[in-house]
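Asks: please find the sequence and the predicted model below.
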Amino acid sequence: MRARTIFGVLRLTAAGVCLTALVHRLFWGLSSHTTAGDNFFAYLTVQSNCTLVVVLIIGAVLALSRPTDPRWFSVALALVLTWTITAGIAFALIVWQAGIRGIRVDVPWSDQVLHFFLPTCTALAWILTPGHRGVSWWIVPTSLAFPLAWGGVTLWRGPFVGWYPYYFLDPRQVSGPAEFLITCAAALAMFALIATLIVLASRMHRPGHPRAAI
């Protein structure tokens, strides 16, 4: 139970760090006086990390009050981690590609926390947390529901506001339908791969951890 208490405190700390980074990133974006700053909540990273804050707070309460996490919480956490970790990897690739093209991309400390630090720490916690339940393989296709819905809304909204959160969704910045479809397919494949790794990690038997049984 002592280990659960420690992880409860860590979950609460991570939620606080995530919330602080989100607030900083919001005001940093607004200070730029650009369309991107005004559309802060349109980013998949922001939406998934807002959800992560809520899930981590719930997880902290569960870790401080129960010897094991309920199955529904493990499922919720697996989905949210899939989205935040994938968003972090995608952001790293975008920054890398921008550097190759000679395009400047400012990365404030809050972006580094949201895209790199927190995904790494939460991934490690997913593996190490005591009293953690395994999750089923249906998490993999289910994890695609949010990015698909987000993408649909983004493509519908983009022409009205004249802005897209990621360049590969903007028809003006891709060479044509082929590049758009290939890039989107690669993004969905990345979500599926991360979800697969999360399921595999949860189903690895560790002493004192319940086996997957969904």
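Replies: Sure, I can see it. Numbering: from 1, shown residues only.
Asks: hey, let's count contacts and neighbours off CA atoms from now on
Replies: OK.
Asks: what's the helix or strand for the residue nearest to the spatial centre of the chain?
Replies: The chain has Thr84 as the residue nearest its centroid, 0.9 Å off, counting by Cα atoms, centre = their mean. Element membership for Thr84, per DSSP states H and E: helix 71-100.
Asks: all helices of this protein, in order?
Replies: With DSSP state H, the ranges of helices along the chain come out as 2-31, 35-38, 44-65, 71-100, 109-112, 118-128, 139-142, 145-161, 177-203.
Asks: for the second one, which helices and strands make contact with it?
Replies: The contact analysis (3 or more Cα pairs under 8 Å, 6 or more residues apart in numbering; DSSP states H and E) places helix 35-38 against helix 2-31.
Asks: what's the spacing between the helix it packs on and its chain's center?
Replies: 14 Å (Cα atoms, centre = their mean, to the nearest Å).
Asks: same check on stretch 30-49?
Replies: Distance of stretch 30-49 from the chain centroid (Cα atoms, centre = their mean) equals 15 Å.
Asks: another one to put next to it:
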Amino acid sequence: MIRVIVISARLAALVTTGWALISRADCVFATQTCRATNLLSYFTIQSNIAFALLTTLLIIRAILRVRERAWLTTLRVIITSYLIISGVTFAILMETAGLSDLPFLVPLSSRILHFVVPAYAIIDFLFLPGRLRLPLRVSLWTLVYPFAYAILTVVRGQALNWYPYVFFDPEWVGSYAGVVAYAALLAGALVAVAGVLTLASRLPVFVRS
């Protein structure tokens, strides 16, 4: 019975994430107000795609009754950390832009990708069965992809004069040193979040399969 509930919850999360991603892409296919390559450049979009793929894998393994391995728990920590940081960063950017009191200006799909999916990912990690105890050093693995992402984003942004996030734009932050400073701040926050999740992996699972 518990296994059915877990699979159902993850299916619901997968469908919701899929809908939000497709809806968010309406600027490419419907209104044609953005480029597909630019949309895919957002870390939030990439993180949610990764979450959808991870959730699909978790569902398949649950159906087949395959036990979770350490590498999969590590992947859950990494992707959940990305989702959390994306959500927090988006909230800060909204506050900076003065939109925090005007949530209706943010499309529902965007709110789901930035807030609902991260919240579900945290619940899934903490309360659903499967995860294993991880060493704290696992949190450092979260930096591998963002490091490559930051470099490619700056290089691409310089070539196209377009950046998915203003803190990657050296003109907006004042210099490339400013870009590095913002990147270092985000890296520190990312490792901190991953560290908390890694420590949480040692807590008892509240739902047993």
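Replies: Yep, it's here. Just so it is clear, the structure is predicted and the values come from calculations on it, not from any experiment.
Asks: before we move on, the earlier item: turn the helices of the first structure into JSON lines, including distance to Leu169 of the first structure.
Replies: Below are the helices of the first structure laid out as JSON lines (distance: least, Cα to Cα, whole Å):
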{"stretch": "helix 2-31", "distance to Leu169 of the first structure": "20"}
{"stretch": "helix 35-38", "distance to Leu169 of the first structure": "14"}
{"stretch": "helix 44-65", "distance to Leu169 of the first structure": "12"}
{"stretch": "helix 71-100", "distance to Leu169 of the first structure": "13"}
{"stretch": "helix 109-112", "distance to Leu169 of the first structure": "20"}
{"stretch": "helix 118-128", "distance to Leu169 of the first structure": "24"}
{"stretch": "helix 139-142", "distance to Leu169 of the first structure": "22"}
{"stretch": "helix 145-161", "distance to Leu169 of the first structure": "7"}
{"stretch": "helix 177-203", "distance to Leu169 of the first structure": "7"}
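Asks: okay, now the aligned residue in the second structure for Arg4 of the first structure: neighbour count?
Replies: Alignment note (TM-score structural alignment): Arg4 of the first structure maps to Arg3 of the second structure. The number of residues packed near Arg3 of the second structure is 17, by other Cα atoms under 10 Å.
Asks: now do Val106 of the second structure
Replies: Val106 of the second structure: 12 neighbours (other Cα under 10 Å).
Asks: ok, now Ala12 of the second structure?
Replies: Here the number of neighbours of Ala12 of the second structure (other Cα under 10 Å) works out to 12.
Asks: same deal with Ala178 of the first structure?
Replies: When neighbours are counted by other Cα under 10 Å, Ala178 of the first structure registers 10.
Asks: residue contacts, Arg111 of the second structure?
Replies: Shown in contact with Arg111 of the second structure (Cα atoms under 8 Å, 6 or more residues apart in numbering): no residues.
Asks: actually Tyr165 of the second structure, not the one I typed
Replies: Tyr42.
Asks: my guess is the match of Arg4 of the first structure contacts Leu64. True?
Replies: No: counting by Cα atoms under 8 Å, Arg3 of the second structure stays clear of Leu64, with 10.8 Å between them.
Asks: what sits in contact with each of those two?
Replies: Common neighbours of Arg3 of the second structure and Leu64 are not found (criterion: Cα under 8 Å, 6+ apart).
Asks: what are the buried residues along the helix holding Thr84 of the first structure?
Replies: Applying a neighbour-count criterion of 16 or more other Cα atoms under 10 Å, one finds 73-91, 94-95 buried in helix 71-100 of the first structure.
Asks: output the contacting helices and strands for it.
Replies: Judged by 3+ Cα pairs under 8 Å, 6+ apart, the packing partners of helix 71-100 of the first structure are helix 44-65, helix 118-128, helix 139-142, helix 177-203.
Asks: can you tell me which of those helices is most buried?
Replies: With neighbours defined as mean count of other Cα atoms under 10 Å, these peak in mean count at helix 44-65, which reaches a mean of 20.
Asks: contacting residues around that one?
Replies: Helix 44-65 of the first structure is contacted from outside by 4-5, 7-12, 14-16, 18-19, 22, 40-41, 68-69, 73, 76-77, 80-81, 83-84, 87-88, 114-115, 147, 150, using Cα under 8 Å, 6+ apart.
Asks: that helix vs the second structure, average distance?
Replies: After superposition onto the second structure, helix 44-65 of the first structure sits on average 1.0 Å from its aligned residues (mean Cα distance after the TM-score superposition for the first structure).
Asks: quick one, that helix and helix 2-31 angle?
Replies: 150 degrees (axes from the mean of the first three to the mean of the last three Cα atoms, to 10 degrees).
Asks: against the second structure, where does helix 44-65 of the first structure fall?
Replies: Per TM-score structural alignment, the counterpart of helix 44-65 of the first structure in the second structure is residues 43-64.
Asks: show me how far the matching stretch is from its chain's centre.
Replies: On Cα atoms, centre = their mean, the centre of stretch 43-64 of the second structure falls 11 Å from that of its chain.
Asks: do stretch 112-123 of the first structure as well
Replies: 9 Å.
Asks: check stretch 128-138 of the second structure too.
Replies: From the chain centre to the centre of stretch 128-138 of the second structure is a distance of 18 Å (Cα atoms, centre = their mean).
Asks: how long is it end to end?
Replies: One end of stretch 128-138 of the second structure to the other measures 20 Å (Cα to Cα, to the nearest Å).
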